[in-house]
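> I'll drop the sequence and a predicted model, then ask my questions.
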Amino acid sequence: MELNGNIDHTNLKQNATQADIERLCDEAIRYHFATVAINSCWTAMAAKRLAGTGVGVTTCIGFPLGACSTQAKAAEAAQAVADGTTEIDMVINGGHLVAGDDRYVIDDIAAVVKAAQGRPVKVILECCLLDDEQIVRACEDAVAAGASFVKTSTGFSTGGATVHDVALMRKTVGDRCKVKAAGGIHTKEEALAMVEAGADRLGCSASIKIVEGQCL
């Protein structure tokens, strides 16, 4: 199976430089990845570099904690749209989710969906911090808010994507939205396992090694 078109080629490092993001974009063009996934300060530059190539820009919002205000997330998303993003990955408010405040969670996501102006919004659940009931509830909240994807992980917490979590998310959302697996996917075998479990998109920093079938 060719995975290239299912991958968001990712560099979300705190110390990533412009040269790093330019290289990420050039690699995404060469390997025909779906998008580059980047922090919002790089959106305008990446959008300009990728214009006309068929590779999109995924801007990460409220990253990596998701604990900023709804207004801040919506403003960051609106700026990303103005800067040329084609997709948005936002981090869910995990504290409100765990506390059972689903109304807050839905409104938080919906504000970003509105700011995205029709662009796909992927909601990062950070599954490693949740139990199965909370994962299911987070998926339902994301669907209720109009999200296009639910996503497993930021890659910055205590764990990344697992086959169990991806399968649970797919079972929960069905065909109501898509599923993205991200965090700790290092080999083609791991990537294929996520797709088999129900992932429509993969977020990877080891993208080139994965599609070339190399061992890390």
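Yes, it's here. Numbers count the residues shown, from 1 in each chain.
> from now on I want contacts and neighbour counts done on CA atoms only, so please keep to that.
OK.
> wait, what's in contact with the spatially closest residue to residue 36 that is not a sequence neighbour?
Leaving aside its sequence neighbours, residue 36 sits nearest to residue 9 (C-alpha to C-alpha, 6 or more residues apart in numbering; 4.6 Å). Going by C-alpha atoms under 8 Å, 6 or more residues apart in numbering, residue 9 touches 24, 28, 33, 34, 35, 36, 37, 203, 204, 205, 207.
> top of these by neighbour count?
Of all the contacts of residue 9, the most densely surrounded is residue 36 (32 neighbours; neighbours counted as other C-alpha atoms under 10 Å).
> ok, that one touching residue 28?
Yes - shown here, residue 36 and residue 28 form a contact pair, counting by C-alpha atoms under 8 Å, at 6.7 Å.
> can you list residues touching both of the two?
Here residue 36 and residue 28 have 9, 55 as joint contacts, going by C-alpha under 8 Å, 6+ apart.
> and the most centrally placed residue in the chain, what element?
Centroid-nearest residue in the chain: residue 89, 4.3 Å away (criterion: C-alpha atoms, centre = their mean). Residue 89 belongs to strand 87-91 when assigned by DSSP states H and E.
> how far off centre is that strand?
6 Å (C-alpha atoms, centre = their mean, to the nearest Å).
> state whether residue 33 is indeed within a helix.
No - assessed with DSSP: H, G, I helix; E, B strand; the rest coil, residue 33 is coil; it does not lie in a helix.
> for residue 147, see how far away it is.
From residue 33 across to residue 147, the span is 22 Å (C-alpha to C-alpha, to the nearest Å).
> and here's the other structure:
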Amino acid sequence: MNLEKYIDHTLLKPTATQEEIKTLCKEAQEYNFYAVCVNGSHVNFCKEILRETDIKIAAVIGFPLGAMTTKAKIFEAEECLKNGADEIDMVINIGWLKSGEIDKVTSEIRGLKKAIGDKVLKVIIETCYLTDEEKKIACKAAVDAKADFVKTSTGFGSNGASIQDIILMSLAVAGKAKIKASGGIRDAITTKEYISLGVSRIGTSSGIKIVKTQ
């Protein structure tokens, strides 16, 4: 199993320097990762480094809280695409979801997908804050809005991915969206287990360790 092609090599900490972002991109090239995942301000810099490669650039939107306006998220996504992003990882409005404002959640995701067109949209539902029923509702909203992926976590919440959540999300999307597991994934055994359950992408800052021990 070529685990490197499942990995979004990730650096989202607020203190990330340009030198660290450059290292991230060079590591992605060396280990042939599928993508790098960064904050929006680093997209253009990553594009300069990765221009001659097939490595994708994923930008996080509304990160990590998801509580800004829909217009702000759409503008942020469009700006990232202009700067060279290939994929968008957006955080849902968790407060809307927990308030039962499902139409608002769905409409926001749909608006993001419309804005980015054929680019990949991953919807971060931040499972650690949700009940199982809310996780199912969030997955359905993402599917109804034609998102490409549902994603477990930002990595900034109280917990990350879990086997139980991956199984629940897989049943909830019923093959109508792919799944990205992220948050706390640090070893090859866990990575392989998630993939065996149907995960198509792994978001991790431990990609090098994972591929070296697969």
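Nice, thanks for sending it over. On a predicted model such as this, the values are computed, not experimentally measured, just so you know.
> how many neighbours does residue 114 of structure 2 have?
Residue 114 of structure 2: 16 neighbours (other C-alpha under 10 Å).
> tell me which element it is part of?
Going by DSSP H and E, residue 114 of structure 2 is part of helix 102-116.
> list the buried residues in that helix.
For helix 102-116 of structure 2, the neighbour count (16 or more other C-alpha atoms under 10 Å) marks 102, 105, 106, 107, 108, 109, 110, 111, 112, 113, 114, 116 as buried.
> just put those residues in a markdown table and tack on distance to residue 58 of structure 2.
Listed next are the buried residues of helix 102-116 of structure 2 as a markdown table, based on distance: C-alpha to C-alpha, whole Å:
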| residue | distance to residue 58 of structure 2 |
| --- | --- |
| 102 | 26 |
| 105 | 22 |
| 106 | 21 |
| 107 | 22 |
| 108 | 19 |
| 109 | 17 |
| 110 | 18 |
| 111 | 18 |
| 112 | 14 |
| 113 | 14 |
| 114 | 17 |
| 116 | 12 |
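> now do the contacts for residue 46 of structure 2.
21, 22, 25, 57.
> count the neighbours of the nearest residue to residue 53 of structure 2 once chain neighbours are set aside for me.
Once flanking residues are discounted, residue 53 of structure 2 sits nearest to residue 29: 7.7 Å by C-alpha to C-alpha, 6+ apart. Residues within reach of residue 29 of structure 2, counting by other C-alpha under 10 Å, total 18.
> ok, residue 29 of structure 2 touching residue 54?
No - if you go by C-alpha under 8 Å, residue 29 of structure 2 and residue 54 don't touch, sitting 9.1 Å apart.
> quickly list what's touching both of the two.
By C-alpha under 8 Å, 6+ apart, no residue touches both residue 29 of structure 2 and residue 54.
> all helices for structure 1, in order.
Per DSSP state H, structure 1 carries helices over the ranges 18-31, 43-50, 70-83, 94-98, 102-116, 132-144, 163-173, 188-197, 207-211.
> and the closest residue to residue 192 of structure 2 other than its chain neighbours, how many neighbours does it have?
Closest residue to residue 192 of structure 2 in three dimensions, ignoring its sequence neighbours and counting by C-alpha to C-alpha, 6+ apart: residue 3, at 7.8 Å. By other C-alpha under 10 Å, 20 other residues sit near residue 3 of structure 2.
> wait, residue 3 of structure 2 sits on residue 211?
Yes - counting by C-alpha under 8 Å, residue 211 is a contact partner of residue 3 of structure 2 at 6.2 Å.
> post-alignment, the strand holding residue 89 of structure 1 versus structure 2, mean distance?
On superposition with structure 2, the mean distance recorded for strand 87-91 of structure 1 (mean C-alpha distance after the TM-score superposition for structure 1) is 0.3 Å.
> that strand versus helix 102-116: what angle between them?
160 degrees (axes from the mean of the first three to the mean of the last three C-alpha atoms, to 10 degrees).
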